[in-house]
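Asker: Build the 3D model from these lines:
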Amino acid sequence: MSTDPNPSSGSDTPVPTCYRHPGRETYVRCTRCDRYICPDCMRDAAVGHQCVECVAEANKGVRPARTRLGARDTQDAPPVVTYSLIGLCLLAYVAELASPRVVDEFAMFGGESRFGQMIPGLGVAGGEWYRMITSMFLHQPLSAGGFALTHILFNMWALWALGPALERELGRLRFFTLYMIAGFGGSVLIYLVDAGQVAVGASGAIFGLFAAFFVIGRKLGGDVRPIVFLLVLNLVITFSASSAISWEAHIGGLVTGALVAVAYAYAPEARRKIVHLVAPLVVLAGLVVLVVVKTSQLTSGVA
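Answerer: Now for the predicted structure:
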C-alpha cells in the first residue's frame, strides 16, 4: 500500500479521489497500478492493497482448483443439479395428482399389449420415444395404492443422499450425464425384456448413482461398505417384490451407471477430458442402437 506522506501539505493541491468513484477522497493507492482507490475498491494483497481490476487481471493466470476426477472444485457451491432433479420429480408428481392422464401419456411403455400384439401409434415402438425419458421423472400415483407414496419418497431421499457428493466430485455436467444415461438405460432394458410393461420412476437413475458411488468410492479409497449394504438391500427388495417393482429398470440403470462411472473414475489423467466426453456418448449410442433394433423387431409385422 502506498500513501501520500503528507496529505495536508499544500492547501492548493487538489485532494486525490478514487479512480472508480471520483466523488470519494482517498490517499491510498493500488500497489500494482498506483491508482488511488477508496475502501470499496480495496482488495487485500500480500503487501498493501490492490484495486479490483488488478486483482481480476492476476486471477486470469490462476488455474481453478480441480477435484480428484478432474472436475472444477465446487465444494462451496450448492449441488444445483441434484436439487433441480428433485424439484422436477416433485413438480411431475404434483402434475400426476392434478391429472391421471400425465402417467398415461408419459409413462414408459414399449407399445406391445399384454397379448403380444402391437398397438399402432402408441408407445416407444409407435414413435413415442420420449416416454423413455419422461418416465424417469414420474412415480407411482397415489391411486395405485400399495407403496405409491413410498416410491417417490425413497427415490428422492436417495437422490438427496447420494447426489451432492457425486455432483461435487464429478462436476455438474458429468453428474447430469451419468444420471440421465443411467435412467435411460433402465428404460431400454424394460423395452428389450418386456415391451408391454408400463413403468414409472427415477429408480433406474438412482441405481446408476448407487453403482457410481461404489465405483468412484473404490477408486478414491473411500469406505464403500454402506453403499454395498444399501445396494444389496434394494436388490433383495427388487426381486422379492417383482410384480410391483420393475427389476429391468433397476438392473438397466445399475449396469449403465457402472459403465459410465468406470470411464469417469479410471480414465488416464492425460486423456481424461476426451474419455469423459467420448465414453458416455459411446454408451448412449449403444443404447440407441438397441432401441432401434428392438423397434424394428416389434414393427416388422405391423401393417
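Asker: When you work out contacts or count neighbours from here on, use the C-alpha atoms and nothing else.
Answerer: Will do.
Asker: So which residue is smack in the middle of the chain?
Answerer: F176 (2.6 Å; C-alpha atoms, centre = their mean).
Asker: Okay, that one and L85: tell me how far apart.
Answerer: From F176 across to L85, the span is 9 Å (C-alpha to C-alpha, to the nearest Å).
Asker: Report how many residues lie close to P280.
Answerer: 22 (other C-alpha atoms under 10 Å).
Asker: Tell me who's in contact with it.
Answerer: P280 makes contact with 177-178, 181, 260, 263, according to C-alpha atoms under 8 Å, 6 or more residues apart in numbering.
Asker: And R68, by the same measure?
Answerer: Counted by C-alpha under 8 Å, 6+ apart, R68 has contacts 169, 220.
Asker: Now do the SS call for it.
Answerer: With DSSP: H, G, I helix; E, B strand; the rest coil as the basis, R68 sits in coil.
Asker: For the stretch 1-150 of the chain, which segments count as helices?
Answerer: In the stretch 1-150 of the chain, the helices defined using DSSP state H, counting those that start in this stretch lie at 52-59, 80-98, 101-106, 131-134, 148-170.
Asker: Dump these into JSON lines; add mean neighbour count and distance to P226 as well.
Answerer: Output for the helices of the stretch 1-150 of the chain, formatted as JSON lines (neighbours: other C-alpha atoms under 10 Å; distance: least, C-alpha to C-alpha, whole Å):
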{"stretch": "helix 52-59", "mean neighbour count": "12", "distance to P226": "41"}
{"stretch": "helix 80-98", "mean neighbour count": "16", "distance to P226": "21"}
{"stretch": "helix 101-106", "mean neighbour count": "17", "distance to P226": "34"}
{"stretch": "helix 131-134", "mean neighbour count": "22", "distance to P226": "29"}
{"stretch": "helix 148-170", "mean neighbour count": "19", "distance to P226": "12"}
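Asker: another one to check against the first:
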Amino acid sequence: MASGDPERGTKNRGYNTANVHYVETSDKLWTSWLIPIFVVANIAVFIVVMYVNNCPKNNLDFYGKCVAKFLGRLSFQPLKENPLFGPSSSTLEKMGALEWNKVVHEHQGWRLITSMWLHAGVIHLLANMLSLIFIGIRLEQQFGFVRVGIIYLLSGFGGSILSSLFIQRNISVGASGALFGLLGAMLSELLTNWTIYANKEFFHMLTTLHTLEVS
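Answerer: Here you go, the predicted structure:
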C-alpha cells in the first residue's frame, strides 16, 4: 500500500500556518471480508451448539423450564442455569470448551482453538460480535486481511493459554482474547501515529476558523 506524506505550509488571511504540517494519506482502503466471515462463523457455531444442546429433550427441569420454547431444540437453558440465554455447560464442554484438566492431563490441546469459537449465550455472542465489527472492520480496511487475521488467531490462542493457566476449575469459552488483541493493535496504531492525527486536526481547525472569518 503506497502512502504519500507531502508537507504543506499555507498562509491564510490573519493566520500564519506556515509551520503547521499535516499528512495527507492516499492509501486505498482494503475491502473488509475476513471479519464478516469471522462474525458469520461465530454465529453459525452458536446455532450448531444450541441445536446439539436441545434443551427440551435434555433439560431435567432441575433449574426450571427451558427459555423461548417456541424455538424448539434451539431454546435456551433455564436462566438459573445460564443467565446469558445459551446452552448448558456440559454441551459447551462436549463442543470443545476450554478445560484445564482435559488440556493438560488428557492432551486435548485442540480445545485451545475450538474454545475461541464458542460462546456462553446470546448476550455473550452479541457483545463480542459487535466489538469485533466495530474494531475489526476498520483494522482490516486499513491493514488488510492477512495482518488482522494473524493478530486475531494468535491473540485468541494466547488468550486460551492464559485462561487455561488461571481458570483451572471452570470451563472457558469466547473470542475475548482475540478481541483484546485487535483492540491492542488499534491502540498501538493510534499511539504510533498520534502526531499525524493531531497535526491534521489542528490544520483543519485553523482552516475552519479562516473560512468562518472570510464568510
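Asker: could I get the helices of the stretch 1-150 of the first structure as TSV with distance to G201 of the first structure?
Answerer: Shown next, in TSV, are the helices of the stretch 1-150 of the first structure (distance: least, C-alpha to C-alpha, whole Å):
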stretch	distance to G201 of the first structure
helix 52-59	45
helix 80-98	9
helix 101-106	11
helix 131-134	9
helix 148-170	8
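Asker: sec struct for the nearest residue to N101 of the second structure once chain neighbours are set aside, please.
Answerer: Nearest residue to N101 of the second structure in three dimensions, chain neighbours excluded: Q168, at 7.2 Å (C-alpha to C-alpha, 6 or more residues apart in numbering). Put simply, Q168 of the second structure is coil when judged by three-state DSSP.
Asker: quick one: contacts for Q168 of the second structure?
Answerer: 99-101.
Asker: Compare those with the first structure and list the ones that remain.
Answerer: Retained in the first structure (both residues aligned by TM-score structural alignment, their matches' C-alpha atoms under 8 Å) from the contacts of Q168 of the second structure: 99-101.
Asker: which non-adjacent residue is nearest the alignment partner in the second structure of M132 of the first structure?
Answerer: Structural alignment (TM-score structural alignment) places M132 of the first structure against L112 in the second structure. Nearest non-adjacent residue to L112 of the second structure, counting by C-alpha to C-alpha, 6+ apart: S160, 5.3 Å away.
Asker: To what extent is F210 of the first structure buried, counted in neighbours?
Answerer: 23.
Asker: And I123 of the second structure, what's its match in the first structure?
Answerer: By TM-score structural alignment, I123 of the second structure lines up with T150.
Asker: F176 of the first structure reaches V80, doesn't it?
Answerer: No: under the criterion of C-alpha atoms under 8 Å, F176 of the first structure makes no contact with V80, lying 10.4 Å away.
Asker: Indicate which one of the helices of the stretch 1-150 of the first structure is closest to D223 of the first structure.
Answerer: helix 148-170 (13.6 Å; C-alpha to C-alpha).
Asker: got a list of contacts for the closest one?
Answerer: By C-alpha under 8 Å, 6+ apart, helix 148-170 of the first structure touches 67-71, 73-75, 79, 81-83, 86, 139-142, 174-175, 201-203, 206, 209-210, 213, 264.
Asker: Filter these down to the buried ones and hand me the PyMOL line.
Answerer: For the buried members of those, the matching PyMOL selection, counting by 16 or more other C-alpha atoms under 10 Å, is:
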select buried, resi 69+70+71+73+74+79+81+82+86+139+140+141+174+175+201+202+203+206+209+210+213+264
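Asker: Just give me the match in the first structure for G181 of the second structure.
Answerer: So, by TM-score structural alignment, G181 of the second structure is matched to G208.
Asker: If we go by neighbour counts, what in stretch 187-200 of the second structure is buried?
Answerer: Buried residues in stretch 187-200 of the second structure, counting neighbours by 16+ other C-alpha under 10 Å, are found at 196, 200.
Asker: Could you do stretch 288-303 of the first structure as well?
Answerer: 290-291, 294-295, 298-299.
Asker: In the second structure, which residue range corresponds to stretch 264-278 of the first structure?
Answerer: Taking TM-score structural alignment, stretch 264-278 of the first structure hits no residues over in the second structure.
Asker: Quick one: end-to-end length of that stretch, please.
Answerer: 11 Å.
Asker: follow-up on the earlier one: which residue in the first structure lines up with the residue nearest to L112 of the second structure?
Answerer: By TM-score structural alignment, S160 of the second structure lines up with S187.
Asker: What helix or strand is that match located in?
Answerer: helix 172-193 (DSSP states H and E).
Asker: Which elements pack onto that helix?
Answerer: In terms of contacts (3 or more C-alpha pairs under 8 Å, 6 or more residues apart in numbering; DSSP states H and E), helix 172-193 of the first structure is packed against helix 80-98, helix 131-134, helix 148-170, helix 203-220, helix 247-266, helix 272-299.
Asker: In CSV: those, plus distance to Q50 of the first structure.
Answerer: Compiled in CSV, those are given as follows (distance: least, C-alpha to C-alpha, whole Å):
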stretch, distance to Q50 of the first structure
helix 80-98, 33
helix 131-134, 51
helix 148-170, 32
helix 203-220, 40
helix 247-266, 40
helix 272-299, 36
